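A.B. asks: Structural data only, the sequence is not supplied:
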């Protein structure tokens, strides 16, 4: 099993890095060749990676909603009283 960065470093990962590592973790767990202790560590790492991905997605959704709100405000300001 490859050495993985410590869970404290998850907060430093981009969405793509976290997603790719999560795919790797799931693959290793599905193989079933890890010891119980390794499997638990992988599971914990996977949970942290999934949470990091969710943080990125929530942030992206908030940015989209803000952009949409700004766009609809600009549109309504343009069609306002003249």
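C.D. replies: Thanks, I have it. Computed from a predicted structure; not experimentally measured.
A.B. asks: Every contact and neighbour count from this point should use C-alpha atoms.
C.D. replies: OK.
A.B. asks: Can you tell me the closest non-neighbouring residue to residue 46?
C.D. replies: residue 22 (5.6 Å; Cα to Cα, 6 or more residues apart in numbering).
A.B. asks: Does anything pack onto the helix or strand hosting that neighbour? Which helices or strands?
C.D. replies: Assigned by DSSP states H and E, residue 22 belongs to helix 15-31. Where contact means 3 or more Cα pairs under 8 Å, 6 or more residues apart in numbering; DSSP states H and E, helix 15-31 is packed against helix 36-78.
A.B. asks: Now do the helix it packs on and helix 15-31, the angle between them.
C.D. replies: If you take axes from the mean of the first three to the mean of the last three Cα atoms, to 10 degrees, helix 36-78 sits at 150 degrees to helix 15-31.
A.B. asks: Presented hereafter is structure B, for comparison with structure A:
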């Protein structure tokens, strides 16, 4: 029972749908079959979102390199050396 459509969705829509699926799965009200279908959709949305983020990161890297800036620094809670 997939909610998959033929039209692509953007990152924000993907995240909203994923959050909804998580709420549904956490409720425990779904049958096993429905839970598996929701989980399958969640995996698909996660992969799409990861690809979108990787593409965005690549674009940022290219822009930084064009401007002569350093490489991206991984964002971590203890990283105080961020350039912004």
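C.D. replies: All right, it came through fine. Since we're looking at a predicted model, the values are computed, not measured.
A.B. asks: ok, now which ones touch the residue most central in space within the first structure?
C.D. replies: With distances taken as Cα atoms, centre = their mean, residue 53 lies nearest the centre of the first structure, 0.7 Å away. By Cα atoms under 8 Å, 6 or more residues apart in numbering, the residues touching residue 53 of the first structure are 15, 18-19.
A.B. asks: Look up how far residue 56 of the second structure lies from the residue of the second structure positioned farthest from its centre.
C.D. replies: Distance from the C-alpha centroid of the second structure, by Cα atoms, centre = their mean, peaks at residue 68 (28.7 Å). According to Cα to Cα, to the nearest Å, residue 68 of the second structure and residue 56 of the second structure sit 18 Å apart.
A.B. asks: do residue 12 of the second structure as well
C.D. replies: From residue 12 of the second structure to residue 56 of the second structure the distance is 14 Å (Cα to Cα).
A.B. asks: Look at the counterpart of residue 16 of the first structure in the second structure and say how many residues are nearby.
C.D. replies: Aligned by TM-score structural alignment, residue 16 of the first structure pairs with residue 12 of the second structure. For residue 12 of the second structure, the neighbour count with other Cα atoms under 10 Å is 10.
A.B. asks: same check, this time on residue 38 of the second structure
C.D. replies: Residue 38 of the second structure: 22 surrounding residues under other Cα under 10 Å.
A.B. asks: so who does it touch?
C.D. replies: With Cα under 8 Å, 6+ apart, residue 38 of the second structure has these contacts: 1-2, 21, 25.
A.B. asks: Alignment lookup: residue 62 of the first structure to the second structure.
C.D. replies: Residue 62 of the first structure maps onto residue 58 in the second structure, by TM-score structural alignment.
A.B. asks: and its match, what does it touch?
C.D. replies: Contacts of residue 58 of the second structure (Cα under 8 Å, 6+ apart): none.
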